[in-house]
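In: predicted coordinates and the sequence they were generated for:
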Amino acid sequence: MTRSDPEFTLFIPTYNRAKLLPRALASIEAQTCRDFEVVIVDDGSTDDTAAVVAAWRTRVDFPVVYVRQPNRGKYAAHNVGVERARGRFFVLLDSDDRLLPDTLERIRRHWHSIPEGERWRFAGVEGLVESMDGKRLLTEPYPQSPLDISYLDLFYRLGVGGDKKHAIRTEILRRFPYPIFPGETNIRDSITWNRIAHHYIFRCVNEPFQQVEYQPDGLTSNRFRVRMGSPRGFQQFHLEEITLHRPWLSRRQLRRSTIAFIRFSLHLRVGFWQQARLTGYDPLWLMLLPAGLLRWLVDCYRLRFQDAAPPNRVPIRN
């Protein structure tokens, strides 16, 4: 990045959110820190999203990049946004959320509070989310603030989960893109944060950075369909949990993740011998096979009798 590049890239992935998008765009215009660009990736919208963005671009005084792509999902859009970003820090703003007016200013202040000689260890700054009326937090706060910690330690050892919002160094995100599987559009956000956590930590603060409103047709509200529609991505996530991240998992977490790995492997028609090889012939995997098989059967029942939307399945053979 050159000296003329902005401090922040504000990234908006969007799909058929033309009516809600102006709220997010207005919150960008209201930022007290003006050292940013905006990258919008339109994931195949069929509404007036393009027109909304075009009209907005004509009246703002900062760079706006608009990319339109066929519908490939939020995470493919995220990878495209990172590729196009020029900012030092990458800030995700969902198209139905909004930033608080001083969010970027506070993120920059927290980053500069880290001693310069130690910043190489940090992926970025992370904060909380609150309701649109600003009256309540929608996520679990950190046990102290500031807290310098990796995602693996935060989630698996301290048990602090929930939606968080962060500014991440763009150069790090380029090294850790989301894995994309043909025919699938979703994966767990934390697959990338877990990978980053082996190398970097975050400065976490108990301050809201964004106001969010979860939509009825969003990813959060359609978890079963999301998971059944992207079994390979979820299988990969749980495989990494029980292999790469195993030292961080409690016994209970390890059991749950192993069962989930078996469950999604069966949806992919991955045979038992292949599962055994992938897990390193783990005795726990063998012991939990009946539980994983039962969980898969429950899914099959729900898909046949309770859920009309069939999943996208990508068969993997032994």
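Out: Done, it's in.
In: drop to CA atoms for contacts and neighbour counts, all remaining ones
Out: Will do.
In: in space, what's closest to residue 172 - neighbours in sequence excluded?
Out: Excluding the flanking residues, the one nearest residue 172 by Cα to Cα, 6 or more residues apart in numbering is residue 123, at 6.9 Å.
In: next SSE downstream of whichever strand or helix holds the one you found?
Out: Using DSSP states H and E, residue 123 sits in strand 122-130. As assigned by DSSP H and E, the chain's next helix or strand after strand 122-130 is strand 147-149.
In: right, and the helix or strand after that following strand?
Out: Strand 147-149 is succeeded, C-terminally, by helix 151-152 (DSSP H and E).
In: what distance separates that following helix from the middle of the whole chain?
Out: On the basis of Cα atoms, centre = their mean, to the nearest Å, helix 151-152 sits 13 Å off its chain's mean C-alpha point.
In: the structure to be compared is supplied as follows:
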Amino acid sequence: MKNEPLVSIIMPSFNSSQFIDQAIQSIQKQTYDNWELLIVDDCSKDQTVPIVKKISVNDSRISLIVLEKNQGAAVARNTGLKNASGKYIAFLDSDDRWLPEKLQKQIDFMEKKNIAFSFTSYEFIRENADDPKKIVHVKDKMTYKDVLKDTRIGTLTVMVNRELTGEFSMPLVRRGQDLLTWITILKRGFIAYGIDEPLSEYRVVYGSLSNDKLTAMKRTWNNYRKHLDLNLFQASYYFTFYAFNALKKHYFEKEN
């Protein structure tokens, strides 16, 4: 329908040939079809680019941007943002997937309530198919201070109404730029509204940077102190809650 708002989906890629076709297919299977997919490749050395080119030949909604040199996920995402045309911005990494009704349910939710920022629950994709399923459930809403205490917002679930928030970009840090972006948006007074339904699938790759919990904690502390300019007392206060909630989310919440 002509009055359906356009969703710009940002997907950074780097040596993603093993899973990127699944990620793209999960977008193509969406019940909501007014979207554009901007894949920004960060100088892959494998077959990622040929795979994307082959798929995009038959789908004009998919655009490929190849960076001239490897610069990291933040630059890739910002490049996608600069080239995005949609009212709504969504993010999907090249090894994750969406369930078919993800976009439709989130758009309906945001349009009905004129929401600037939303996120949803998500499920882990395990390397071992016999592992029990695990869902990260979300709260109805989160403020700036809530997110400092609990980093439960999954990037693959986020949708931002850019007409309400204005233009935004991600800070140029190696890891954690997504969380810093959400915190920066919410610090301006916006509220993140949650849909407690798993509409995305996050792939757990053991041994990856994102799966290193100690590294994640060190990075979060550094972000609180250096990038958010929290003083020692503020950083310690919020980090205590963050550490507790991170451990709870990964190790103590009930498997499904």
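Out: Thanks, I have it. All values derive from a computational prediction rather than experimental measurement.
In: circling back to that earlier point, which residues are contacting the strand holding residue 123 of structure 1?
Out: Contact with strand 122-130 of structure 1 is made by 89, 107, 110-111, 136-141, 163-169, 172, 196, 200-212, as judged by Cα atoms under 8 Å, 6 or more residues apart in numbering.
In: for stretch 88-99 of structure 1, same thing?
Out: In contact with stretch 88-99 of structure 1 (Cα under 8 Å, 6+ apart) are residues 1, 5-14, 17, 20-21, 23-25, 27-28, 82, 124, 165-171, 209-215.
In: redo that, cut-off 6 Å
Out: 7-12, 14, 20-21, 24, 27, 167-170, 210-212 (Cα atoms under 6 Å, 6 or more residues apart in numbering).
In: picking that back up, check the offset of the strand holding residue 123 of structure 1 from the chain's centre.
Out: With Cα atoms, centre = their mean as the basis, the mean position of strand 122-130 of structure 1 lies at 13 Å from the chain mean.
In: for stretch 103-113 of structure 1, same thing?
Out: On Cα atoms, centre = their mean, the centre of stretch 103-113 of structure 1 falls 21 Å from that of its chain.
In: buried set for that stretch?
Out: 103, 104, 106, 107, 108, 110, 111 (16 or more other Cα atoms under 10 Å).
In: and the closest residue to the last one other than its chain neighbours, how far from residue 94 of structure 1?
Out: This points to residue 111 of structure 1. Take residue 111 of structure 1 and drop its neighbours on the chain: the residue closest to it by Cα to Cα, 6+ apart is residue 125, 6.5 Å away. Residue 125 of structure 1 is 18 Å from residue 94 of structure 1, where distance means Cα to Cα, to the nearest Å.
In: for the stretch 1-150 of structure 2, which segments count as helices?
Out: 20-28, 48-56, 73-83, 102-113, 144-149 (DSSP state H, counting those that start in this stretch).
In: with distance to residue 123 of structure 2 as new columns, can these be given to me in JSON lines?
Out: Below are those laid out as JSON lines (distance: least, Cα to Cα, whole Å):
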{"stretch": "helix 20-28", "distance to residue 123 of structure 2": "14"}
{"stretch": "helix 48-56", "distance to residue 123 of structure 2": "25"}
{"stretch": "helix 73-83", "distance to residue 123 of structure 2": "22"}
{"stretch": "helix 102-113", "distance to residue 123 of structure 2": "13"}
{"stretch": "helix 144-149", "distance to residue 123 of structure 2": "20"}
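In: please, which helix or strand holds residue 239 of structure 2?
Out: helix 232-247.
In: ah, wrong one, I meant residue 219 of structure 2
Out: Using DSSP H and E, residue 219 of structure 2 falls in helix 213-222.
In: report the inter-axis angle for the longest strand belonging to structure 2 versus strand 117-125.
Out: In structure 2, assigned by DSSP state E, the strand with the most residues is strand 192-203. Relative orientation of strand 192-203 of structure 2 and strand 117-125, computed by axes from the mean of the first three to the mean of the last three Cα atoms, to 10 degrees: 30 degrees.
In: give me the mean deviation of strand 192-203 of structure 2 from structure 1.
Out: By mean Cα distance after the TM-score superposition for structure 1, the fitted strand 192-203 of structure 2 averages 1.2 Å away from its aligned residues in structure 1.
In: and that strand, which stretch of structure 1?
Out: Matched against structure 1 by TM-score structural alignment, strand 192-203 of structure 2 falls on residues 202-213.
In: centroid-nearest residue for structure 2?
Out: residue 155 (1.7 Å; Cα atoms, centre = their mean).
In: distance of that one from residue 120 of structure 2?
Out: In terms of Cα to Cα, residue 155 of structure 2 sits 10 Å off from residue 120 of structure 2.
In: rewinding a little: in PyMOL, how would I select the buried members of the contacts of strand 122-130 of structure 1?
Out: Applying 16+ other Cα under 10 Å to the contacts of strand 122-130 of structure 1, the buried members can be selected in PyMOL as follows:
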select buried, resi 89+107+110+111+137+138+139+141+164+165+166+167+168+169+172+196+200+201+202+203+204+205+206+207+208+209+210+211+212
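In: re earlier: which one's more surrounded, residue 125 and residue 94 of structure 1?
Out: residue 125 (24 against 19; other Cα atoms under 10 Å).
In: which residue lines up with the more buried one in structure 2?
Out: By TM-score structural alignment, residue 125 of structure 1 lines up with residue 118.
In: residues in contact with residue 81 of structure 2?
Out: So residue 81 of structure 2 contacts nothing (Cα under 6 Å, 6+ apart).
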